[in-house]
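>>> structure of the sequence below:
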Amino acid sequence: MNAPSLNHELGESRNLALKRLYNFEQRLSKIADLYDANRKFMNEYFSLSHMKLATRTGKYFIPHHAVVKQNGYLSKIRVVFDVSVPSSSCLTLNDVLCVDPKLQSDISNLLLMCRTRKFMFTADLVKIFRQIRIHEEDYTCQHILWPQSPDHEVSEFELLTITYGLTPSPY
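Below you'll find the predicted structure:
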C-alpha cells in the first residue's frame, strides 16, 4: 500500500461503515445462531492478533458483514470485508492500491505438470491471507468498526493482515 498518497485520494468512509454496521447488527439480532457465529468469528480474528484496537484514527473504514454457506446439514459463516465500497471521494481502497501480477500458477499448467512429475503434493492453507502481516503504517487504511460485545459501544479496530478482497491480495 502507498500510505502517503492515500491521504489525498481517499475520502471519508467511517459514516457509511458505521451505518452498514448498525443495519447488519439489527438484522443479526433477529437470528441468534448467526449473531453468535459472527461474534465468534470476530473474537477469533481478534484473539489470533489479526486485528487490534485502533491506536490511530483510520483513513479508510471497511464495512463488513457475514455470509452463511450451507453445505448439506452444516452451515459455515464467513465474514466479508467489503473493500469495494467507495469513500466520499468516490474512490475505494482497491482503486488506490497497486495491482501486481498474480504469483500463483495457472491451474491448467499445474495439471499438465502432473504428467511430467513422479510425485505431486497438495495442501490446504488455512487462513492464507491472514498469515501475512501488512506494514504498520498501512494499518490505518484497514479499519473496521465493531462492538466487542452486545453491551459495548462500537470500537475502532485495525486489521493487521492482508484482507481478502483487496486488489493486491493474490500477489
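>>> switch to C-alpha atoms for all contacts and neighbour counts from now on
Fine.
>>> now the nearest residue to A3 once chain neighbours are set aside: how far from L159?
Nearest non-adjacent residue to A3, counting by Cα to Cα, 6 or more residues apart in numbering: D138, 6.1 Å away. To L159, D138 is 9 Å away according to Cα to Cα, to the nearest Å.
>>> show me which of those two is the more surrounded one.
Taking neighbours as other Cα atoms under 10 Å, D138 and L159 compare with L159 leading, 25 against 20.
>>> need the contact list for the more buried one.
50-52, 139, 142-144 (Cα atoms under 8 Å, 6 or more residues apart in numbering).
>>> export those residues to a markdown table and tack on neighbour count?
Shown next, in a markdown table, are the contacts of L159 (neighbours: other Cα atoms under 10 Å):
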| residue | neighbour count |
| --- | --- |
| H50 | 19 |
| M51 | 22 |
| K52 | 17 |
| Y139 | 26 |
| Q142 | 23 |
| H143 | 28 |
| I144 | 26 |
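>>> ok, which stretches of the chain are strands?
With strands called from DSSP state E, the chain shows them at 51-53, 64-71, 74-81, 143-147, 154-159.
>>> to compare with the earlier structure, here is another sequence to fold:
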Amino acid sequence: MSAEELHCEEHFHQHYSRLPTGEYSVHLPMKRDVGLLGDSYLQAKRQFENLESKFSRSPKVKDQYAAFIKEHLDLKQMSSVPSSQVHECKSFLPPHCILKEESSSTKLRVVFDGSAVTSSGFSLNELLMSGPTIQAKLFTTLVRFRTFAIGITGEICKMYRCVRVAEPQCILWRDSPKDDIQVFKLDTVTYGTKSASILAIRAMQQLAMDKFSSYPLGSKVVLQDFYVDDRRRCG
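Next comes the predicted model:
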C-alpha cells in the first residue's frame, strides 16, 4: 500500500464504531482540511433547478426521483435539516440522474456529484482519500467459484446506504417548484463521493471480522469471495 492508503486504513480503525442498531458508523477519510471547501449551495441549487426543468418534460423521471427521496426518508437514511442548522452543512452535493430503461432492477440511478467544484476551487472528492483496493482479485474469485460442483451467489441490496456516516452531506429537494427548497442531509455513505467504495466494503469486512467466532464460514466467504465491478456497483 501507498502511504495514503495506509493512512486511510488507519483512519478507519481509529474512527469507526458499531451503533446500537447494529449498523456501522464511519468518518470521511479526509486527506486535507474540510475547511478548504468554499460555498457549494448556489451550484447545488442551480443543478437542482435544472433537474426540475427535466422533471417538467418527463413526469416519469420526476416520479422515480421522488420515490428515491421518499425511500431514503422512510428508511431513515436521510433527514431534514432545520433552517437554524443549515449553516452547519459543510457541503451541498448537486444531483444527477442516470435513466436506464433496460435495467431489470433500478431504472433510475441518482448520483450526487462529489466532484463538483466549490467557490474556493476545491471539491469534496479532492479532499478525500480513495483508499486501497481491499477486495480479492476477480481472477482468484472466479477460480474459487469453479472449485465446487454447486455455486451460490448473493447480492447486497443498497450496500453503501447500509453504512452510517458521521459527516453527512447535504442535498436539496422540494415536491413542487411552488414549494420552498428544503435542505436534507444524507446520513449514510453517499454514492458519488470518492471514499464511498472503501468505506462500505471496509465496514462489511469489519463485520465479518467482528463476527468470525460466531459465523466462521460466513465470515470467510464475505472476506474472500466478495466482488464489486464497474458495471454494477453496490449502492
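>>> residues in contact with the residue nearest to A3 of the first structure?
Going by Cα under 8 Å, 6+ apart, D138 of the first structure touches 1-3.
>>> what residues of stretch 109-120 of the first structure count as buried?
Going by neighbour count (16 or more other Cα atoms under 10 Å), nothing in stretch 109-120 of the first structure comes out as buried.
>>> typo on my end, stretch 80-98 of the second structure
80-81, 89-96.
>>> stretch 9-26 of the first structure now?
9-14, 16-18, 20-21, 24-25.
>>> same check on stretch 157-166 of the second structure?
159-165.
>>> okay, the residues you listed in a markdown table with distance to R109 of the second structure next?
Compiled in a markdown table, those are given as follows (distance: Cα to Cα, whole Å):
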| residue | distance to R109 of the second structure |
| --- | --- |
| M159 | 14 |
| Y160 | 13 |
| R161 | 14 |
| C162 | 17 |
| V163 | 19 |
| R164 | 20 |
| V165 | 21 |
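>>> max pairwise distance over those: which two?
M159 and V165 (13.1 Å; Cα to Cα).
>>> so where do the helices sit in the first structure?
3-9, 14-28, 32-47, 93-96, 107-114 (DSSP state H).
>>> let me have those helices in a markdown table, extended by distance to S149 of the first structure.
Shown next, in a markdown table, are the helices of the first structure (distance: least, Cα to Cα, whole Å):
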| stretch | distance to S149 of the first structure |
| --- | --- |
| helix 3-9 | 31 |
| helix 14-28 | 11 |
| helix 32-47 | 8 |
| helix 93-96 | 28 |
| helix 107-114 | 43 |
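>>> what lines up with M42 of the first structure in the second structure?
By TM-score structural alignment, M42 of the first structure lines up with I69 in the second structure.
>>> and its match, how close does it get to I181 of the second structure?
14 Å.
>>> now swap in Q47 of the second structure and tell me
Relative to I181 of the second structure, and taking Cα to Cα, Q47 of the second structure is found at 13 Å.
>>> and S79 of the second structure, by the same measure?
Noted for S79 of the second structure: a distance of 14 Å to I181 of the second structure, by Cα to Cα.
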